[in-house]
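**Student:** Please work out how this folds:
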Amino acid sequence: MTFRLASLTRVATLSVVVLWATAATAQPTPCTDGHAGAYACEGMDLYAHVSLDEFGSTSGNDIWGWTDPETGREYALMGLRDGTGIVDVTEPGNVAYLGKLPTSTEPSLWRDIKVYQNYAFVVSEAPGHGMQIFDLTQLRGLSADADRVFEAEETFVGPESNVLGSAHNIVMNEDSGYAYAVGAEECAGGLYMINVQDPLAPAFEGCFDADGYSHDAQCVMYEGPDEDYAGSEICVGSNEDTITIVDVTDKSNPVQLGQGSYPTPGYTHQGWFTEDHRYFIVNDELDEIQGFSDETRTFVFDLSDLGAPELQSIYTSGIPSADHNMYVLGTKVYQANYASGLRVLDLSAIWDGGEMTEVASFDIYPETDDAQFNGAWSVYPYFPSGTVAISGIEGGLFVVRPGESSSLTLGSFEATATDGDALVTWTPSGNESAPFMLQGRRAGEPFMTMTTMEAGGSRSYRYEAAGLSPGRHEFRVVQLCGDAICVSDVTSVEVAAPENYRLSEVMMDGAMGTSQVSLTLAQAQQVQIHLLDADGNHLKTIADDMMEANMSMMFEVGGPGLPAGTYTVRIEGETFEDARTITRAP
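**Tutor:** Alright, predicted model coming up:
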């Protein structure tokens, strides 16, 4: 037998009573008034969310992406505790989870993925994992299948003299055809160099271990201002307390060129070149957590002289969260800053000695912005469509895009209130191919998706929202229009406060097998809710709590553990007493 006392949080379907939704939504949700559903945002719309439950996993980590050069389809490669989940995000409002490439040995909190010539290369800190090599072209033509299990074409473990077991990250230089495992057991945790020019016949070619452990790195064919190294292959490692610059052109004789440092390092974590290779933008994972800074710091190094990197500036965000991974695209840097989620910074002023500025954000972890290991692990901003994929430790995959909302024209759209309910009706005008989403909110709160309705000709659409709190409630209709989100004008109703209390009729949730009743009070008071059997015998006190005035509370009774039969729910307050009869079908 299960009982739940909850705020108004259920979602139902067409032609039955619907209630507010607060859970993460998989439907496209525009960023409006600083929120997309429950998520704080600025300039980024939410298109899709794939939860860890949908992945069949318990935690997420890194992410990368692949765009099929033959079909143009876009795929997110999501690191999970037990493998790599693959999601087709070509249609960001209609993503498809295609299946999972399992870990090669055992689960691990750490996994990293990069791509070269249509192959994914996957490493992990799982013992003995090696580097999995997966042919991405086999994804062509696949549809969603959460039970599909992929297999790696090869798992590279290196020669007996330099075995590649666990590794923290894999670095890929797509221009040279070399991969670099870092944080591995070999090479003192430094650069473990692998020739992957023939992806299915990788070969170990050397180590750089002179500066010890590299947590992450970027390796490029250098085209920056230091002419001495034009055309050389240069790696910049994030080496715990410095950035370390290495010429790896000769794999048998890599040469350290210089190091860069900054005040009060906690843990130099990861960084990325600007596209002209003049600057290296780097973060520190632990400085906020260890108390060296009370806000997120990002460091800008001028690498005009690779032998003498110069710290040009330090950007501070005004937010306490720790930072994790970030990538540069054009003049923007896309940061995954743990509890404050995705932050997008404009870099364009640094070439004139100016500061970076934040221009967009999407916070996938609404609970807090504090400096802790929750929220966004990484971000992939390189899809040609402009889609951005964010990996969440607890939240799974979030698919967002820069805000491109357009107006949705409806033939009619209105809402009428009766007691604590609102009847919302509309007729479409135009696009009848994409589903409609009805979203609602109490004025001043974020819009939440209430339900989704499939388009069906020119018929009218009708929803009843029940058990609303007193005050003004606003509704809008949302629909995908090509690659953009189209949003209707807002219609609203005013829900009056009850004279004493308002108790709804019983509403059935067929999907959950529960009966639901909404209660609203005119004044705050202690409320007890009891469940009685058909003979009036007391079975359970569902709740005994103080309830606020003018706030609706939805409580549910039922679930698979409650036997079939007739029951009475008795509600007792300080100023009233009432009851409802519920029937549990066999």
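**Student:** all contacts plus neighbour counts: C-alpha atoms, from now on.
**Tutor:** Will do.
**Student:** what's around the closest residue to residue 418 other than its chain neighbours, how many residues?
**Tutor:** Counting by Cα to Cα, 6 or more residues apart in numbering, the nearest residue to residue 418 once its immediate chain neighbours are dropped is residue 495, at 7.7 Å. Residue 495 is surrounded by 20 other residues when neighbours are defined as other Cα atoms under 10 Å.
**Student:** same question, residue 449
**Tutor:** Residue 449: 30 surrounding residues under other Cα under 10 Å.
**Student:** before we move on, which element is it in?
**Tutor:** For residue 449, the host element (DSSP states H and E) is strand 448-453.
**Student:** Whichever helix or strand comes after that strand: which residues count as buried?
**Tutor:** Following the chain from strand 448-453 toward its C-terminal end, the next helix or strand by DSSP H and E is strand 461-465. When burial is assessed from 16 or more other Cα atoms under 10 Å, strand 461-465 yields the following buried residues: 461, 463, 464, 465.
**Student:** need those residues in JSON lines with distance to residue 189, can you?
**Tutor:** Rendered in JSON lines, the data for the buried residues of strand 461-465 read as follows (distance: Cα to Cα, whole Å):
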{"residue": "461", "distance to residue 189": "61"}
{"residue": "463", "distance to residue 189": "59"}
{"residue": "464", "distance to residue 189": "60"}
{"residue": "465", "distance to residue 189": "58"}
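**Student:** Could I get the full set of helices for the stretch 51-200 of the chain?
**Tutor:** Under the criterion DSSP state H, counting those that start in this stretch, helices of the stretch 51-200 of the chain are mapped to 52-55.
**Student:** what's the angle from the strand holding residue 449 to strand 461-465?
**Tutor:** Between the axes of strand 448-453 and strand 461-465, defined by axes from the mean of the first three to the mean of the last three Cα atoms, to 10 degrees, the angle is 140 degrees.
**Student:** ok, the residue nearest to residue 418 touching residue 474?
**Tutor:** No. At 10.8 Å, residue 495 does not count as touching residue 474 under the criterion of Cα atoms under 8 Å.
**Student:** circling back to that earlier point, tell me which other helices or strands the strand holding residue 449 touches.
**Tutor:** strand 436-442 (3 or more Cα pairs under 8 Å, 6 or more residues apart in numbering; DSSP states H and E).
**Student:** The strand it packs on - contacts with which helices or strands?
**Tutor:** Packed against strand 436-442 by the contact rule (3+ Cα pairs under 8 Å, 6+ apart) you find strand 448-453, strand 471-481.
**Student:** To check against the first, give me the structure of this:
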Amino acid sequence: NMELLGQYNDATLPDGGNSQKKYNDIWGYAANGREYALVGNAAYVLFVDVTSPTSPVLIDQIAGGDTTIWRDMKTYENYAYSISDNTEEGMMIFDLSDLPNTVSKIAQTSDFFEEAHNIFVDEPNARIYVTGANTLQNGLIVLDISNPLEPVMIGNDTLLGGYVHDVYVKDNIAYCSHGYNGFFVWDYTVADEPVLLASLSTNGYNHSSWVSEDGSYAIFAEEVPQGLPLGVADLTTLPNGFMEVESYFQFPLITNDVKKNTPHNPFIRGNYAIVSYYEDGVQVIDLSDISNPVLAGYYDTFPNNTNYAEYFGCWGVYPFLPSGNIIASDRKYGLHILKFDEDAATATDNFTSKDISIFPNPSDGTFNILMNKNNSESNSIIFEVSDLSGKITHHQVLNKNADVVDLSFLPNGFYFGKIIMGEKEVVKKLVIGY
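**Tutor:** Sure thing, here's the model as predicted:
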């Protein structure tokens, strides 16, 4: 129930010497009825018109001066701000008002830092929060952008949790991922006098987070070590000075690996978490019941892996375009424009990836398919196999609760197996010959 509408991947773009790391983060922008993707490349910030998702068009690519695997971009009004890590680029400011014709870099300043890891724009309060800056390793820089072209530093404080990897901000409350020190929540109502509201020790390197629309919970990702699940933190107890973990969860597409998939950057839209999941691409997770999240859909932007071993694949995702389309950046394969079918996801709530086992996988071409719960419905079960281009290569009606599928006639490679039961669907990655 996730469909690839379009893709942009320029083979001539620099990759810094590693084709697996050509692209990095992504952000979205919409104005005058048109939609755009801002995509980080090793050397450039790309501005791509995705209004027609099947035919994305590059409007501009603007260099910062250095090569890096870390870029981050955010927007405010008709401006975009871009920073990078392990560089001396400082912060770039772009004027987006002439889109879809062109984009102009109107400023590049190192007044506040030369390198930083992430930024977040708190739009209602006209502030940029800067993490991982070389001028403040153990805290947040806060910039007032009431005048978007002339940022003013209004906060520059060291924080108890030390280095901040990433931050989400709403109503002057900063939800900070402090790496191995955990997840901290700070009140920045007075920008140069932050107040600690609560902190939470987590299982690994707390990398990033996003907060639900009602502010009742946050979802956080831990990047190191590999294979840690996503966590849900209950925020309703913040007035009492503490937080608790409500649940942990993950839905690896490869189920026969001892290691598990690794999340990178989570977002929340309505009751869904939309997560960039490195080697598993984009996952959409239903959080209607935060104590029992359900995988509602996914699209694998990086089908190369047969196990979980690297931090390759999907880096970032942006789910807030007016069209509802989801844009994602894969480190090797670039920009993906995706459509999530929420109606189909609702129909599959009681039939998920956990309910189907396909083994062995990888295989020589013969796969066993087992329903992990009894199929009491009268619907026939259809099994469809498609290649990476979407071409259907096999169609078969399965026995009710178990069957064997022979795909040995197909060339070695990566495929997708779709199990269809009435209006319900589950898709799994298949690997032949590895």
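**Student:** Give the aligned equivalent of residue 401 of structure 1 in structure 2.
**Tutor:** Under the alignment defined by TM-score structural alignment, residue 401 of structure 1 is paired with residue 339 of structure 2.
**Student:** re the thing from before, and residue 508 of structure 1, which of the helices and strands packed on strand 436-442 of structure 1 is closest to it?
**Tutor:** strand 448-453 (15.9 Å; Cα to Cα).
**Student:** For the closest one, could you pull out the residues that count as buried?
**Tutor:** In strand 448-453 of structure 1, counting by 16+ other Cα under 10 Å, buried: 448, 449, 450, 451, 452.
**Student:** Kindly report the same for stretch 122-130 of structure 2.
**Tutor:** Of the residues in stretch 122-130 of structure 2, those with enough neighbours to count as buried (16+ other Cα under 10 Å) are 122, 123, 126, 127, 128, 129, 130.
**Student:** now do stretch 125-144 of structure 1
**Tutor:** 125-136, 139.
**Student:** next one: stretch 57-70 of structure 1
**Tutor:** Buried positions in stretch 57-70 of structure 1, judged by neighbour count with 16+ other Cα under 10 Å: 57, 58, 59, 60, 61, 62, 63, 64, 65, 66, 67, 68.
**Student:** coming back round to it: turn the buried residues of strand 448-453 of structure 1 into CSV, including distance to residue 350 of structure 1.
**Tutor:** Rendered in CSV, the data for the buried residues of strand 448-453 of structure 1 read as follows (distance: Cα to Cα, whole Å):
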residue, distance to residue 350 of structure 1
448, 39
449, 40
450, 44
451, 45
452, 45
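**Student:** tell me which element residue 192 of structure 2 is part of?
**Tutor:** Assigned by DSSP H and E, residue 192 of structure 2 belongs to no helix or strand.
**Student:** Kindly report the same for the one 5 residues further on.
**Tutor:** Element membership of residue 197 of structure 2 [criterion: DSSP H and E] is strand 195-200.
**Student:** I'd like to know which elements the helix or strand following that strand is packed against.
**Tutor:** In the C-terminal direction, the helix or strand that comes right after strand 195-200 of structure 2 (DSSP H and E) is strand 206-211. Using 3+ Cα pairs under 8 Å, 6+ apart as the contact criterion, the secondary-structure elements in contact with strand 206-211 of structure 2 are strand 166-170, strand 173-177, strand 217-222, strand 265-269.
**Student:** what does the last one correspond to over in structure 1?
**Tutor:** When structure 1 is aligned by TM-score structural alignment, the counterpart of strand 265-269 of structure 2 is residues 325-329.
**Student:** go on, the second one?
**Tutor:** Per TM-score structural alignment, the counterpart of strand 173-177 of structure 2 in structure 1 is residues 234-238.
**Student:** after superposition, how close is the matching stretch to structure 2?
**Tutor:** Stretch 234-238 of structure 1: mean distance to aligned residues in structure 2 after superposition is 0.4 Å, counting by mean Cα distance after the TM-score superposition for structure 1.
**Student:** Any idea how far apart the tips of stretch 173-185 of structure 2 sit?
**Tutor:** Between the start and the finish of stretch 173-185 of structure 2 there is a gap of 7 Å, counting by Cα to Cα, to the nearest Å.
**Student:** what residues does that stretch touch?
**Tutor:** 161-169, 186-189, 196-202, 204-209 (Cα atoms under 8 Å, 6 or more residues apart in numbering).
**Student:** hmm, try it at 6 Å
**Tutor:** Around stretch 173-185 of structure 2, the neighbours that count as contacts under Cα atoms under 6 Å, 6 or more residues apart in numbering are 161, 163-168, 186-188, 197-202, 204-208.
**Student:** Secondary structure element holding the closest residue to residue 463 of structure 1 other than its chain neighbours?
**Tutor:** Counting by Cα to Cα, 6+ apart, residue 424 is the residue found nearest to residue 463 of structure 1 once chain neighbours are left out, at 5.2 Å. Secondary structure assignment for residue 424 of structure 1, by DSSP H and E: strand 421-428.
**Student:** So which elements touch that strand?
**Tutor:** strand 410-418, strand 461-465 (3 or more Cα pairs under 6 Å, 6 or more residues apart in numbering; DSSP states H and E).
**Student:** would TSV of the ones you listed with distance to residue 92 of structure 1 be doable?
**Tutor:** Conversion of these to TSV gives the following (distance: least, Cα to Cα, whole Å):
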stretch	distance to residue 92 of structure 1
strand 410-418	24
strand 461-465	25
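**Student:** What lines up with residue 312 of structure 1 in structure 2?
**Tutor:** The criterion is TM-score structural alignment: under it, residue 312 of structure 1 has residue 246 as its aligned partner in structure 2.
**Student:** Pull the contacting residues for that match.
**Tutor:** If you count contacts by Cα under 6 Å, 6+ apart, then residue 246 of structure 2 has 232, 233, 234 around it.
**Student:** which of those tops the neighbour count?
**Tutor:** Of the contacts of residue 246 of structure 2, residue 232 is surrounded by the most neighbours, 24 neighbours in total, counting by other Cα under 10 Å.
**Student:** Can you tell me what it aligns to in structure 1?
**Tutor:** Taking TM-score structural alignment, the alignment pairs residue 232 of structure 2 with residue 300 from structure 1.
**Student:** Next, that match: secondary structure please.
**Tutor:** Secondary structure of residue 300 of structure 1, reduced to three states by DSSP: H, G, I helix; E, B strand; the rest coil: strand.
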